[in-house]
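K.L.:
next one to model:
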Amino acid sequence: MTDASRARSFGPAAARYAGHRPSYPPELFDALEQLAGFPLAGARTADVGAGTGIATARLRERGARVVAVEPAEGMAAELRLRNPRIPLVRGDGNRLPLAGGSLDLLTYAQSWHWTDPARSVPEAVRVLRPGGALAVFSNDPDLEYGWIAEQGRRLEAAFGPGWYVNERPQRSQGGLDFAVRAVRWSRRISVEAHLAKLSTHSLFLIGRPGAQDFLAAERERLLGLFSDGVVEEAYVVDLRVAVRP
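P.N.:
Alright, predicted model coming up:
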């Protein structure tokens, strides 16, 4: 499974992605402000790899003057549909369509792994003003919850350890030093909604052999574990913020 094939797989499922992928808790943006050293309100912001605008919309709600940057047409179309007031430009983190020194904040929500850090880090430095911040964050499964850890082991046994791709910046990279914060949160959703969310990962979108059988078996297993048909999906948001010197 190549990065290109993974990336192309999201477009046809953009509406399902927008409807079932988790959002982000308010505490994440509190922590982002603390590590960046300035408030989101009024901050000139670009959200790169914005997808359908899940994080972009939260940034706008906090008062950021945000523009979405998204390369894929299907995801961009869904973002326009759901967030018509958010400006959108087509592009990616390896070659940002943004002026040098024009931003207070550059964010990557669940999208840093689509970039080449040898290119995306210098691009971040280029477009940020001195004192501006690069923030990279992602919702990762909280493995302290037994059923989530067990599901992860089943996924790895069926499809290998590469099923979940979510690379992060190194602590020190390209002249930037990243501070790290973990933010835990959870949401209660139906088993069906959880499986719909799971099906939006590229492993399932790309049609790996056995993927649909896995989802069917997982439905039966989870309904046996949770008789009311509701699960608590728990996440650890890994937040990394670097301030440009």
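
K.L.:
use CA for all of it now, contacts and neighbours both
P.N.:
Noted.

K.L.:
quick one, what contacts the residue lying closest to residue 63 once chain neighbours are set aside?
P.N.:
Using C-alpha to C-alpha, 6 or more residues apart in numbering and skipping the chain neighbours, the partner closest in space to residue 63 is residue 41 (4.0 Å). Going by C-alpha atoms under 8 Å, 6 or more residues apart in numbering, residue 41 touches 62, 63, 64, 65.

K.L.:
tell me the one of these nearest residue 197?
P.N.:
residue 62 (25.5 Å; C-alpha to C-alpha).

K.L.:
which ones are touching the closest one?
P.N.:
Residue 62 sits in contact with 40, 41, where contact means C-alpha under 8 Å, 6+ apart.

K.L.:
and this one, so I can compare the two:
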Amino acid sequence: MTDLQHLAHANSFGAVAAEYDRARPSYPPALFEEIERLAGRPLAGADVLDVGAGTGIATRLLHGRGARVIAVEPSQGMADQLRAVSPQIPVVRGVGDELPCHDASADLVTYAQAFHWTDPERSVPEAIRVLRPGGALVLFWNLKDRSVGWLGEQERRHAAALSSYHYYGTLNAVTEPLERHPLRVTHTKLRWERTIGIEDVITDLRSKSYFAVAEPELRERVLAEEREWLTGLFPDGRVVEPYTVDLTVALTPA
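P.N.:
Have a look, this model is predicted:
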């Protein structure tokens, strides 16, 4: 993907913020238990910057576990949706490459489904700057389990139909820059699944950047074909989506 394509994808989410909030997957409770274990501290009472917070799907879960969360989000549309759904959570406009935060002001800096939109050569030093000693940079992604037959076929279908299709099936290249800093880095994976309706699957797809940037006629044709294909696979209308949560926790020196 070129820099211009990357920017177009990154800027596409504001227009699909409602679909994003309505249909994107949540995260299992075990994820936050694992974050607490690897970070060596409870989320309750922690000062957390949730960067690239989007519509606040992970932000609300962090808040619900007692963290004092500030959401950092560059997209006006996504930030507006977050404020509408969760007015109790403060939101500031900003990006991970240049955080609008004081030095040593956070216990955790989290990125849920967002770190791959940053330039790690800038975002990692920025996270280190705003973290307190012994703080943690926490990166996590929900990844559909493409080893499951129908999900692997779905990926092939979308890659063939949409020239801008991309899927972050492996995140080694995204997280590798962490190793060049004085951080203690741990990677782990968790598995979970959700059951949703076919129309929820379609709404989720609408919120993907590679659908959002597609020409409207192409997008609607591919989504109509997807609806028909899923209906044949799941005649009862219930779709089981298995996920792997890819989690990286990088601790700063105490």
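
K.L.:
TM-score for these two?
P.N.:
Superposed pair, TM-score by TM-score structural alignment, normalised by the length of structure 1: 0.95. Supporting alignment: 245 aligned residues with a C-alpha RMSD of 1.6 Å.

K.L.:
what does the residue nearest to residue 63 of structure 1 correspond to in structure 2?
P.N.:
Using TM-score structural alignment, the equivalent of residue 41 of structure 1 in structure 2 is residue 44.

K.L.:
how close does its match sit to residue 54 of structure 2?
P.N.:
To residue 54 of structure 2, residue 44 of structure 2 is 22 Å away according to C-alpha to C-alpha, to the nearest Å.

K.L.:
what's the answer for residue 69 of structure 2, then?
P.N.:
14 Å.

K.L.:
need the longest helix for structure 2.
P.N.:
helix 216-233 (DSSP state H).

K.L.:
which other helices and strands contact that helix?
P.N.:
helix 198-206 (3 or more C-alpha pairs under 8 Å, 6 or more residues apart in numbering; DSSP states H and E).

K.L.:
where in structure 1 does the helix it packs on fall?
P.N.:
For helix 198-206 of structure 2, the aligned range in structure 1 is residues 191-199, judged by TM-score structural alignment.

K.L.:
and if you look at stretch 84-101 of structure 2?
P.N.:
Aligned using TM-score structural alignment, stretch 84-101 of structure 2 spans residues 81-98 in structure 1.

K.L.:
same check, this time on stretch 218-235 of structure 2
P.N.:
Going by TM-score structural alignment: stretch 218-235 of structure 2 matches residues 210-227.

K.L.:
give the buried residues for the matching stretch.
P.N.:
211, 215, 218, 219, 222, 223 (16 or more other C-alpha atoms under 10 Å).

K.L.:
stretch 83-91 of structure 1 now?
P.N.:
83, 86, 88, 89, 91.

K.L.:
what helix or strand is residue 55 of structure 1 located in?
P.N.:
Using DSSP states H and E, residue 55 of structure 1 maps to helix 54-61.

K.L.:
go on, residue 66 of structure 1?
P.N.:
Assigned by DSSP H and E, residue 66 of structure 1 falls in strand 65-69.

K.L.:
so who does residue 55 of structure 1 touch?
P.N.:
So, once contact is read as C-alpha under 8 Å, 6+ apart, residue 55 of structure 1 ends up touching 23, 24, 47, 109.

K.L.:
need the buried ones from those residues selected in PyMOL.
P.N.:
Command for PyMOL that selects the buried part of the contacts of residue 55 of structure 1, burial taken from 16+ other C-alpha under 10 Å:
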select buried, resi 24+47+109
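
K.L.:
restricted to strands, list the contacts of residue 55 of structure 1.
P.N.:
Judged by DSSP state E, the contacts of residue 55 of structure 1 include 47, 109 as members of strands.

K.L.:
helices of structure 1, residue ranges please.
P.N.:
All helices of structure 1, identified by DSSP H, fall at 3-9, 14-20, 26-36, 54-61, 73-82, 117-127, 146-159, 191-198, 202-205, 211-225.

K.L.:
out of the ones you listed, which is closest to residue 102 of structure 1?
P.N.:
Minimum separation from residue 102 of structure 1 across those (C-alpha to C-alpha) falls at helix 117-127, 5.7 Å.

K.L.:
residue range for the closest one in structure 2?
P.N.:
Under TM-score structural alignment, the match for helix 117-127 of structure 1 is residues 120-130.
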